[in-house]
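Chemist: Got a predicted structure plus its sequence, pasted below:
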Amino acid sequence: MHEARPDPEERAALGRAARGRVPRKAHAEFEPPADRADPVEVLEGQSADRVPELVPIRYGRMLQSPFSFYRGAAALMAADLGTQPSTGIEAQLCGDAHLLNFGLFASPERHLVFDLNDFDETLPGPWEWDVKRLAVSLAVAGRENAFPAKRRRRVVRTAVQSYREAMRGFAGMRNLDVWYAHTDVERLRVLFAGRLDKRGRRRLSHALETARTRDHLQAFEKLTAVVDGTRRITSDPPLIVPLEELLADVGRAELEGRLRLLVERYGHTLAADRRHLLDQFRMVDAARKVVGVGSVGTRCWVVLMLGRDEDDPLLLQAKEAGPSVLAPYVHTSAYGNEGQRVVCGQRLMQAASDIFLGWERVTGIDGRQRDFYVRQLHDWKGSARPETMSPGQLQLFGELCGAALARAHARSGDRIAIASYLGGGDVFDRALAEFAEAYADRNEQDFRALAEAVHRGRVEARLA
């Protein structure tokens, strides 16, 4: 028998009580501690266990703009949020809920859905941390597009209002209804039907159709070629480097063997039917791949699998999973394997996850054990391009992100307590609009600090 759980009234009371600890207006404030760590030192600490020759690419990508820097600086913001008072109400966090970590992808039922899609940093923690990460990303993107401060604040307020109103809706729903909630293509069309002009509707349709074309077959054609009668991953150093270019014969054979073992053993973390499907494919090639901004330098492998014949491909991505940037500031992970942490957090937060999503721990040729999570490289994909958005379009996109984040938190946290804390007014919305501008200032200062470190030769940066 399970212990009796608090009833809805008691849970709502918990949310109201949290206002006494942290008034909603208090979220507007951001004052870094006097002993705040040097931002470059934090980034260097992250880079210490990464592939050395790839670390300069990470810094080069971060220095493209303050928004690019923000994408790679989740560890800095986690440290800053860890010094702030929290509501004490927890949910499963994405840990890096900036606007480019929301997008379109395929559900197992082959529906195009909109949701969070990056969980490298996921851990349980204060729900408001994710909301703040999203809010600041909108403010930073707005600055990059030269939007006036008043418009940026409106964009942020609307996104936070969307989160708040969605959470209040979820608070009144049954558990199963919350679990089954999702945003698919038709829901998107309904949401935006009366809010986009003709050009906007045309762009939305194009984005949806483009997402459907970005699948494993497109990736297969783009990333592979037939060499001497055998299908191989195409070299594009340093971004994609096949095994044969990384190591000499003996080392290459050993690494290939360990990757084969990773794929074989990771299959045991899948449901039986999906493991049966995976077993119908064989590994034929692998390559190291550079991904993202903040993840550059972590070990990431693209594995080419073939099924019935050479026209039946499966591309898997095995990505190294280290400790979450949130780990120093929240409870210890319930999982001993960092890949399992990522996978279980993703399954908890996403309405629908990749059928090949799993994890494994392997020993590298350097003798060190590392955790990985594995998924398909592409299974339909649509990402935002904030640099092309008008203020109204960014506002609509932020609204969509806010609602998706609320659904993810409602699945894992106490949706009634969170909704009660937020209330029906816009106090929290306005507070986060102020916070977002204050933290965007800090982000720009940290961006300049990294640029200065490169200028002085403290760290190396290059583009690739």
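Modeler: It's in.

Chemist: drop to CA atoms for contacts and neighbour counts, all remaining ones
Modeler: Will do.

Chemist: What ranges does the stretch 351-464 of the chain have for its helices?
Modeler: Ranges of helices in the stretch 351-464 of the chain, per DSSP state H, counting those that start in this stretch, are 391-412, 415-422, 427-455.

Chemist: In addition, the following structure is provided for comparison:
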Amino acid sequence: MSEAAEDHLTPSPNPPVDVASWRQAANPRDRSRAGIAARAKAPLEAHAVWQVRSGRREAISLLEEQSAIRVPELVPLRYKRMSVSPFTFYRGTVLIMTNDLATTPVTGIPVQCVGDAHIGNFGIFRSPSARLVFDINDFDETAIGPWEWDLKRLAVSVEICGRANKLKERDRRDAVINCVETYRTRMKWFSEMDYLDAWYEHLDVEETLDRFENDGSSHSHVLREAAMKALLKDNDAAAAKLCHYEGGKLRFKSNPPELVPINQLDDYADVEALQARIDTLFESYRHSLYDDRRMVFDHLRYQDAARKVVGVGSVGQRAWTSIWIARDMDDPMMIQMKEATYSVLEHYCGASKYATHGERVVQGQKIIQSTADVLLGWSSFMAEDGRKRDYYVRQLWNGKGSIDIDNLNASGLNDLARMCAWALAHAHARTGDSIAIANYMGGTDEFDQSIASFAVSYAEQNEEDYAVFKGLLKSGELPCA
């Protein structure tokens, strides 16, 4: 690990939110006043301001800093995936944006932030009650931080997604405005509910899409199609796609570098030692589960494991996938183990209270998400290089459905932006002071317009940084697969 990477792990001594000092007042009136008072520190109109700067080589250096703690041979693949478009670049540059947001005014009202709340990190999955719900689905960066950083990350991603899909400027603006307005009005709604009622709220996919279609606010079939595909994306489908039957067991297919069985990994000299470490990982993971979930896991029998490359910004983080069976070969279970490193928020907002980054991710997901995977847990093990590595563990596919964001029309972007905003407001209402946040934003569209203006400016900043990034790839200063 480089000295720069080590330095970036150091928490900020002056975080923008201080959980210890932010005490929720005893009654709603005082909490409302506290939210309004926060405007003195961060006026509503101040959120509109971002000065675009060209040629920011130092911003790209932050990416290199992250890459110093990732699997070296996968870094070129990460850069390749990020280089496809300004939008894929944005998905991999949460550290750059967080570094920029740290220079902007903040309200000081803390929540459990998602950390990387862009539009691609929301999706569909099956709840334990077998209903499809829509919610946040990526928690690698979750930590305590300012609520508005999540909202700005989301709003900018809506603008950039609209640009990538060649939507008109007016349609992009409408989508961003509708996104922020939904967040503001839903937060007000949550703030007026009994807390436990707000906690139990969730976004049922079929009910929401029916409502969109019945009230005439949607003419997009993209979300409906995603929901139908999610119903088919289960453990049986994952096993059929990624595994084959060999020697009386289910074994992973080989498709390097995206999927490599552990017995074919060239960078691990002792496969038996690697298997022993994976066994240790699962034993540690088992103890992170509640007894009822542990009983489910204890019914499974291990078959095989592989290294699996995932995502865009996550490429280079160590991720393993394992195949298990319950009743028999026709009852498979696919479990993912993904490395958890420091959150980008920790340097700016202070260190996590949890002992490991795996636990940080899992506990953050449990309090943010309306209904979490029953097999969600965490683990750590000592790697071949002698470093302790943290992991979080979950099902690979449990009705997970991603939205085809590359083909959204204006209506589809509006629908998705509103659903993302609903889910984000719910997450922040569960984990922060919804009354203070709602009263900070107020009842007019002034805050909405400010965030929409910021989204345009920061989308332009993203394009400037993307141009620098592409230039460094072309010159060979950055490696590309």
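Modeler: Looks like it came in fine. Because the structure is a prediction, the values reported are computed rather than measured.

Chemist: so which of the helices of the stretch 351-464 of structure 1 is the most packed in?
Modeler: Stretch with highest mean neighbour count among the helices of the stretch 351-464 of structure 1: helix 415-422 (a mean of 26; mean count of other CA atoms under 10 Å).

Chemist: hmm, back to that, who wins for proximity to residue 250 of structure 1 among the helices of the stretch 351-464 of structure 1?
Modeler: Checking the helices of the stretch 351-464 of structure 1 against residue 250 of structure 1 by CA to CA gives helix 427-455 as the closest, at 37.2 Å.

Chemist: Output the contacting helices and strands for the closest one.
Modeler: On a contact count with 3 or more CA pairs under 8 Å, 6 or more residues apart in numbering; DSSP states H and E, helix 427-455 of structure 1 meets helix 39-47, helix 66-72, helix 127-144, helix 149-171.

Chemist: Just want the angle from it to helix 415-422.
Modeler: Interaxial angle, helix 427-455 of structure 1 versus helix 415-422 (axes from the mean of the first three to the mean of the last three CA atoms, to 10 degrees): 90 degrees.

Chemist: ok so, going back, any chance of the helices and strands packed on helix 427-455 of structure 1 in a markdown table, with mean neighbour count and distance to residue 184 of structure 1 too?
Modeler: Output for these, formatted as a markdown table (neighbours: other CA atoms under 10 Å; distance: least, CA to CA, whole Å):
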| stretch | mean neighbour count | distance to residue 184 of structure 1 |
| --- | --- | --- |
| helix 39-47 | 16 | 36 |
| helix 66-72 | 23 | 26 |
| helix 127-144 | 25 | 21 |
| helix 149-171 | 23 | 16 |
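
Chemist: As CSV, these with distance to residue 11 of structure 1 would be great.
Modeler: As requested, those are exported to CSV (distance: least, CA to CA, whole Å):
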stretch, distance to residue 11 of structure 1
helix 39-47, 38
helix 66-72, 35
helix 127-144, 15
helix 149-171, 10
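
Chemist: Ok, which of the helices of the stretch 351-464 of structure 1 comes nearest residue 37 of structure 1?
Modeler: Judging those by CA to CA, what sits closest to residue 37 of structure 1 is helix 427-455, at 10.9 Å.

Chemist: Give the aligned range of the closest one in structure 2.
Modeler: Using TM-score structural alignment, helix 427-455 of structure 1 lines up with residues 446-474 of structure 2.

Chemist: Mean deviation, the matching stretch versus structure 1?
Modeler: Per the superposition on structure 1, stretch 446-474 of structure 2 and its aligned residues are separated by 0.6 Å on average (mean CA distance after the TM-score superposition for structure 1).

Chemist: how far out from the middle of the chain is that stretch?
Modeler: 20 Å (CA atoms, centre = their mean, to the nearest Å).

Chemist: which residues sit in contact with residue 128 of structure 1?
Modeler: By CA atoms under 8 Å, 6 or more residues apart in numbering, the contact set of residue 128 of structure 1 is 86-87.

Chemist: Map it onto structure 2.
Modeler: When structure 2 is aligned by TM-score structural alignment, residue 128 of structure 1 is paired with residue 148.

Chemist: roughly how far apart are its match and residue 451 of structure 2?
Modeler: Note on residue 148 of structure 2: its distance to residue 451 of structure 2, by CA to CA, to the nearest Å, is 9 Å.

Chemist: Other residues contacting stretch 306-322 of structure 2?
Modeler: Stretch 306-322 of structure 2 has contacts (CA under 8 Å, 6+ apart) with 67, 70-75, 77-78, 81-82, 88, 91-93, 252, 257-262, 302-305, 334-340, 396.

Chemist: Pick out the residue closest to the middle of structure 2.
Modeler: residue 138 (2.8 Å; CA atoms, centre = their mean).

Chemist: so what's the counterpart of that residue in structure 1 up against?
Modeler: With the correspondence set by TM-score structural alignment, residue 138 of structure 2 lines up against residue 118 in structure 1. By CA under 8 Å, 6+ apart, the contact set of residue 118 of structure 1 is 94, 96, 101-102, 346.

Chemist: As a markdown table, those residues with neighbour count, distance to residue 19 of structure 1 and secondary structure would be great.
Modeler: Output for the contacts of residue 118 of structure 1, formatted as a markdown table (neighbours: other CA atoms under 10 Å; distance: CA to CA, whole Å; DSSP: H, G, I helix; E, B strand; the rest coil):
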| residue | neighbour count | distance to residue 19 of structure 1 | secondary structure |
| --- | --- | --- | --- |
| 94 | 31 | 24 | coil |
| 96 | 31 | 25 | coil |
| 101 | 18 | 29 | helix |
| 102 | 24 | 29 | strand |
| 346 | 26 | 29 | helix |
